[in-house]
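Visitor: my questions concern the predicted model and sequence given below.
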Amino acid sequence: MIAKIIYGHTCRGTLDYILGKEGMQVLGYGNTFSQDISPKFFGSLLHFQGQRNATKNRYAHISLNLPHNEHVDDSTFFEISKEYMEKMGYGEQPFIVVRHNDTKHEHVHIVTTNVNDKGKVLSLYNSKRRSMATTSYLETKYGLEPIPRTKQQKELPIFRLPELKTDNEDTQGTRYYIQDVLNRILQKYKVRSFEELARHVQPYHIEIRKTQSTSGRVGVAFGLDNRQGYRTRFINGSQVHRQMSGPKLQWVFENHKKSKLLPMHRKRLLKQIETTYSLFKTIRPHDLKQVLKEYQGMDIELDIRRATIGEYTIYDKSGYVFREKELSKHLRMQERQDIFGNGNVPTQIDTQSKQFQLEKEKLIREAIQTSHLTSKQQKVLLSEHIETLRFKNIVPILLESEKHRFLEKYMSSEEKHTFRKNLKETFPQIQQKLHDTETRKEREALQGKFDLIGDVLRKGVFNVGATDGSVRHLFQALGVKYQNNKLLFASSDKYFVPVQLGHLPFPKNMQEHVSNGFVRQNHLMMEMLTKQETDILSKQSAISFFLPMVFPGLFERMHPDYKRQYESISLGAYLKHAERMHESFEKSPIDYIGFFNAKGFYFEKIDNGINIKSIYTDNSSSYKLPKRTSLYLNSIPDLETFLKQQHPVLENLIKTNRNSLENLWAGHLMELGQYERVAYLLTNENVYPNLHREVVEYHMDKGLSKTIQERIASKNTFQQNRLLRIGVYTKGSLLDKPGGNHQEDYNGFKDELTDYTKRRKDRGISF
């Protein structure tokens, strides 16, 4: 089921449309004193309540759309509509539900107001996220076909037109068709003029008529002409949609033209095309589209007129569309007859060009680096791997390379033979050059780690020393080791920095191996704490919150001041990740808090906002929520009283010994779909994930339950009975909902205005 929401400052036109449709059926009303009122009376009631506030978005027009060939009866559709409105925060607002049957998919229209009976506007926050979660919940409850929950690229059907009609005054179907096409085009492309927009909509049989008044105001109208006897009258842009009027479209176009990124994108395209031309001896004009796609990943369309190519249009990945004439004159096809003026001569690479030599070297370098990543001995440094490499080791990688296939595609048989021979001859030179480059980088990296360790020790970030050997925890957490008065990479003895520490004992409980990913994240964290650089702060990811779990011997010695700073930063990094994970489940601000509570996080209201804290960090450590998120949570009635209900959930986690980072890590892996690793933690380590019941059930159904059973079945006979008991207990524990059941109130809303300057995910709310 797909929900679409449109906000507006009037309701008369919307009600006239939905109630004037042939075959319409009023399914019922919400929050009115009777179901026997007339639509006209309801319209007056809704108009009166909405006019009690001067906000622009007084009214909401919502449509709930089922997939093709799916059917529900009237009473069920009305119940679905009422439950959707309740969970979206309209539980106390008057609304009407009208069913239409004018399309192949069944749908209802709901009209309500965003102004309550006291004249205040509902809190319109996160409506897109909540609508997605609510429709998903209703799909499960009523057995409806689910819609895709991931972003998809959809191409508009070029010949999908309204049904053939003779009455050119029937513009409603035309209006929605034009709105749908324009909406997707303006999301996909950064259009800069009405002329460019006209070219985009031409394949969909839409015509654009631009006007300008004596005062200079720009107007626009749209019409349909399928050149098969079906024409419509032109409709003003503001009638198609309020965001498609002439002035508003002109504003969008001007913003795109003034973007500081536009010259950068043009310069990049010029470089890409120039590089392509320098690689080829000849290019058959009709092959240019394929050549640029394979070599540069560029999408172009050729303007073919009577078997001749006039020019081409570039559809850049940035969203901008460039005509050939916008680029350098030197790069136009007509100006490059040395490449394109050879008739039907096959496209051929210039094997003597400088660009070809560069591509050959790049091909070898990439093959060497790929061989290191796929090597069984990944722990060695790249320079060490290069030293032991032979050309025969990279031959399979070369042959599988798309770039290698591309280059050979435009060579003769003789050139292919020479090319492969040259690769072998060139290999030693590239190998040595890459070895020297990597050697320099690795030396600098080791010296950088040494300098960072010095900064950390001087500033006292950790209370470690040489006497008890605890400084080894710091060395290990940064991917280095100490031996014989030398600091070396943990995985190699090739380089060293002299460090006169004498005999350095090993502390107890030293980890044998740590992940390189955690080492890199810890390195960034140490740099951030010592240098206070904001660009490093932006690189923190959710796994920074788990560093104390990976390096317990180090972080238990962290200075309290730095610890609070670290915990605040890592809380913020984890918050951003968790919000994305909760997106498809969250139906209200109460859900937002509930999902975090189940993970061991809680919220406290302060004078100027709301803080988030956790049971895994010090009680004084917190992260202040962004202003918009604070407003979202403040839409909960009597928030302070509600926040007190968090304590039983958290106390239950602590009471059941689920207040360790290992429990949060298990939930983190589950959310990422790492079911094999989760099953191992459950069956071998007795670590149970801290997650909300609804999320756990989703992953159990998605495949976790099956993975756990397979894990249990794979054990030997001696352990079978014990592991079966663990398996049953694991499932029961997973489905326990800590802290009891809270009644859910769905309040708060997010104002989703149509903004064609941004790409929206092709799901949930659309216009």
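Guide: Received it, and whenever you're ready, just let me know what you need. Numbers count the residues shown, from 1 in each chain.
Visitor: every contact and neighbour count from this point should use C-alpha atoms.
Guide: Fine.
Visitor: in this structure residue 69 contacts residue 107, no?
Guide: No: contact between residue 69 and residue 107 fails when scored by C-alpha atoms under 8 Å: they sit 11.7 Å apart.
Visitor: could you give me the buried positions within stretch 385-397?
Guide: By neighbour count on 16 or more other C-alpha atoms under 10 Å, the buried set for stretch 385-397 is 385-386, 389, 391, 394-395, 397.
Visitor: hang on, the earlier thing: higher neighbour count, residue 69 and residue 107?
Guide: residue 107 (22 against 8; other C-alpha atoms under 10 Å).
Visitor: the residue lying closest to the more buried one once chain neighbours are set aside - how many residues pack around it?
Guide: Nearest non-adjacent residue to residue 107, counting by C-alpha to C-alpha, 6 or more residues apart in numbering: residue 65, 4.4 Å away. By the criterion of other C-alpha under 10 Å, residue 65 has 16 neighbours.
Visitor: residue 65 contacts residue 5, correct?
Guide: No: if you go by C-alpha under 8 Å, residue 65 and residue 5 don't touch, sitting 11.5 Å apart.
Visitor: and residue 110, how far is that from residue 96?
Guide: 5 Å (C-alpha to C-alpha, to the nearest Å).
Visitor: please apply the same query to residue 527.
Guide: For residue 527, the distance to residue 96 (C-alpha to C-alpha) stands at 58 Å.
Visitor: of these two, who's got more company?
Guide: Per other C-alpha under 10 Å, whichever of residue 527 and residue 96 has more neighbours is residue 96, with 24 against 19.
Visitor: is it true that the more buried one lies in a helix?
Guide: No: per DSSP: H, G, I helix; E, B strand; the rest coil, residue 96 lies outside any helix segment and is strand.
Visitor: what's the closest non-adjacent residue to it?
Guide: residue 29 (4.5 Å).
Visitor: host element of that neighbour?
Guide: strand 25-30 (DSSP states H and E).
Visitor: does anything pack onto that strand? Which helices or strands?
Guide: If contacts are counted by 3 or more C-alpha pairs under 8 Å, 6 or more residues apart in numbering; DSSP states H and E, strand 25-30 sits against helix 74-85, strand 95-100.
Visitor: out of these, flag the one nearest residue 606.
Guide: helix 74-85 (31.4 Å; C-alpha to C-alpha).
Visitor: pull out the buried residues from the closest one.
Guide: 74, 77-78, 80-85.
Visitor: which neighbours do residue 110 and residue 96 share?
Guide: When C-alpha atoms under 8 Å, 6 or more residues apart in numbering defines a contact, no residue borders residue 110 and residue 96 alike.
Visitor: can you tell me which helix in this protein is longest?
Guide: helix 413-458 (DSSP state H).
Visitor: and it, what does it pack onto?
Guide: Going by 3+ C-alpha pairs under 8 Å, 6+ apart, helix 413-458 lies up against helix 354-373, helix 382-387, strand 486-489, strand 497-498, helix 516-531.
Visitor: second one coming, line it up with the first:
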Amino acid sequence: MVVRITTGKSIRGVLRYNENKVENGQATLLMASGFLQLDPDHKEKLQRLDKLIKMNKRTKTNALHISLNFSPDDKLDADTMKRIATEYMDRIGFGGQPYLVYLHHDAGHPHLHVATCNIDAKGRRLETHNLGRLLSEPARKQIEKDYGLVVAEEQGHRKRFLLQPLEPVEYGKKETKAAVTKAVQEVLYNYRFTSLGQMNAILGHFNVTAYQGEPGSRMHEKKGLVYSIVDRQGNRVGVPIKASELYERPTLSRLEKAFERNAKRTLEFRAPLKETVSKALWPSGCMEQFRKKLSKEGVGLVIRQNGEGRVYGLTYIDFVNRCVFNGSQLGKGLSAKGVQERFAALSRPCALEGPKETSIETSLLNFIPSLSRTEILDLLFQGAAYEPVPYPLKRKRKKRRRPKL
């Protein structure tokens, strides 16, 4: 079982994300703990949690969004997942909080999303700092043992957690704002990235992009941001939507704060991803083979090119751990320049290919083009006709005696 904990400042956003999944048939409400009704409507859910949040206005980070991810090898029914969710929340100290458990069906593995807040009935803030290390990890390990789940550390086969293909947005088929909002929410809640370029690498799977405007333009100088649908060639189509008009308000200033938080959260995944990418690179002979091998390991490769078609950057998307890295972050050998140099070296003919004469002869043929083959062979073997005279047959030189004075 893999656990991911996300804290935020908007319980409305957490609820809206999960409720949208329910409306689209991609999730179901599994249980509602601490609510008067077993199946409360959206208004009741929001009022219950919002009432607690208003009891402590000093706490700004008050929303908690937890995902419990199981392996496809874990055959769990709804009742078992309810017990697991209840036991997990008890073990991390949130069992007395009202919380909602959603079962999502939008990935290749069963997983639960838990929405709650960290303000209790007395208006006190429940500590979330180091929650994952101090309480969540021991709880996860004990639950894995009690229920016989696949241990997170043993989930080496990354295919177990590969996501189903993302549903792209097609211009004209759905209302633009709703489609873009859904795509942006999917990326914000499920992926960790440290730059707008990395975010666009993921949004590209939805045929959506975030655009700052041309450098030097008024929008770029004012740090404006719009979201647009793109076609298969990556061209923006339709009317762009301002970031402030979307439900989550994913403006550039808010995203920059998320970039800083994600920089620390992604560190633990960099070394494993580097190892996976390196293993896929060495047997590959070209960029397309490299991309296919990475895809089998749950890693997406985004190739960044300029208008002339020259590759200037590579971005790796880890769909298993939901994080993004540029090639340069994984090392020089995995950057765009390093990968292209490797493929170029593989396609370059070897300097020693050709007739198998001798290594010395071949070197001379390569580096002294002005001489003919016959002249080179003469230079190599001309000493063979003049073997040295054995020492015993050498004539002794007479000593010259000095004349007596």
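Guide: Received the coordinates, thanks. Worth saying up front: this structure is predicted, and the values here are computed from it rather than measured.
Visitor: TM between them?
Guide: TM-score of the superposed chains, computed with TM-score structural alignment, normalised by the length of structure 2, equals 0.53; 291 aligned residues with a C-alpha RMSD of 5.3 Å.
Visitor: how close does the strand holding residue 29 of structure 1 sit to structure 2?
Guide: Superposed on structure 2, strand 25-30 of structure 1 shows a mean distance to its aligned partners of 3.3 Å (mean C-alpha distance after the TM-score superposition for structure 1).
Visitor: can you give the contact residues for that strand?
Guide: 35, 74-75, 78, 82, 93-100.
Visitor: go again using 6 Å as the cut-off
Guide: Defining contact as C-alpha atoms under 6 Å, 6 or more residues apart in numbering, one finds that strand 25-30 of structure 1 is touched by 94-99.
Visitor: redo those as JSON lines? Include distance to residue 606 of structure 1.
Guide: Converted to JSON lines, the contacts of strand 25-30 of structure 1 look like this (distance: C-alpha to C-alpha, whole Å):
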{"residue": "94", "distance to residue 606 of structure 1": "35"}
{"residue": "95", "distance to residue 606 of structure 1": "36"}
{"residue": "96", "distance to residue 606 of structure 1": "40"}
{"residue": "97", "distance to residue 606 of structure 1": "41"}
{"residue": "98", "distance to residue 606 of structure 1": "44"}
{"residue": "99", "distance to residue 606 of structure 1": "46"}
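Visitor: rewinding a little: how many neighbouring residues does the residue nearest to residue 96 of structure 1 have?
Guide: Count around residue 29 of structure 1 with other C-alpha under 10 Å applied: 22.
Visitor: counterpart of it in structure 2?
Guide: Residue correspondence to structure 2 (TM-score structural alignment): residue 29 of structure 1 is matched to residue 32.
Visitor: and its match, how far is that from residue 47 of structure 2?
Guide: 14 Å.
Visitor: over to residue 1 of structure 2?
Guide: Distance from residue 1 of structure 2 to residue 47 of structure 2, by C-alpha to C-alpha: 31 Å.
Visitor: which residues touch residue 102 of structure 2?
Guide: Shown in contact with residue 102 of structure 2 (C-alpha under 6 Å, 6+ apart): 28-30, 112-113.
Visitor: residue 212 of structure 2 now?
Guide: 220, 224-225.
Visitor: next, format the residues you listed as a markdown table and append secondary structure and neighbour count.
Guide: A markdown table is the format used below for those (DSSP: H, G, I helix; E, B strand; the rest coil; neighbours: other C-alpha atoms under 10 Å):
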| residue | secondary structure | neighbour count |
| --- | --- | --- |
| 220 | helix | 14 |
| 224 | coil | 17 |
| 225 | coil | 20 |
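Visitor: what is the nearest of those to residue 175 of structure 2?
Guide: residue 225 (19.9 Å).
Visitor: for the closest one, what are its contacts?
Guide: Going by C-alpha under 6 Å, 6+ apart, residue 225 of structure 2 touches 211-212, 243.
Visitor: again, 8 Å this time
Guide: The contact partners of residue 225 of structure 2, taken as C-alpha under 8 Å, 6+ apart, are 210-213, 219, 242-243, 251-252.
Visitor: and the residue nearest to residue 107 of structure 1, what does it touch?
Guide: Neighbouring residues of residue 65 of structure 1 by C-alpha under 8 Å, 6+ apart: 1-3, 105-108.
Visitor: try 10 Å
Guide: Counting by C-alpha atoms under 10 Å, 6 or more residues apart in numbering, residue 65 of structure 1 touches 1-4, 105-109.
Visitor: trace it over to structure 2, please.
Guide: With TM-score structural alignment as the criterion, residue 65 of structure 1 matches residue 69.
Visitor: quick one: its match and residue 102 of structure 2, what's the gap?
Guide: 12 Å.
Visitor: same question for residue 295 of structure 2.
Guide: 29 Å.
Visitor: give the helix, strand or coil label for residue 317 of structure 2.
Guide: Applying three-state DSSP: residue 317 of structure 2 is strand.
Visitor: now which residue in structure 1 aligns to it?
Guide: So, by TM-score structural alignment, residue 317 of structure 2 is left unmatched.
Visitor: go ahead and confirm residue 317 of structure 2 touches residue 276.
Guide: No: Residue 317 of structure 2 lies out of contact with residue 276 (C-alpha atoms under 10 Å); the separation is 11.8 Å.
Visitor: who's more crowded, these two?
Guide: residue 317 (26 against 17).
Visitor: what sits against the more buried one?
Guide: Applying C-alpha under 10 Å, 6+ apart, one finds that residue 317 of structure 2 lies in contact with 191-193, 198-199, 201-202, 273, 294-295, 298-302, 323-326.
Visitor: excluding sequence neighbours, find me the nearest residue to residue 210 of structure 2.
Guide: When the adjacent residues along the chain are set aside, residue 210 of structure 2 lies closest to residue 227, with 4.5 Å between them (C-alpha to C-alpha, 6+ apart).
Visitor: now residue 147 of structure 1
Guide: Excluding the flanking residues, the one nearest residue 147 of structure 1 by C-alpha to C-alpha, 6+ apart is residue 1, at 6.2 Å.
Visitor: residue 105 of structure 1 versus the one you found, what's the distance?
Guide: Relative to residue 105 of structure 1, and taking C-alpha to C-alpha, residue 1 of structure 1 is found at 10 Å.
Visitor: now check structure 2 for the residue matching residue 219 of structure 1.
Guide: Per TM-score structural alignment, residue 219 of structure 1 is aligned with residue 224.
Visitor: that match against residue 249, yeah?
Guide: No: under the criterion of C-alpha under 10 Å, residue 224 of structure 2 is not in contact with residue 249, lying 12.0 Å apart.
Visitor: now do the shared contacts for those two.
Guide: By C-alpha under 10 Å, 6+ apart, the residues touching both residue 224 of structure 2 and residue 249 are 242-243.
Visitor: give the aligned range of stretch 113-120 of structure 2 in structure 1.
Guide: Here stretch 113-120 of structure 2 aligns to structure 1 at residues 109-116, judged by TM-score structural alignment.
Visitor: understood, closing this out.
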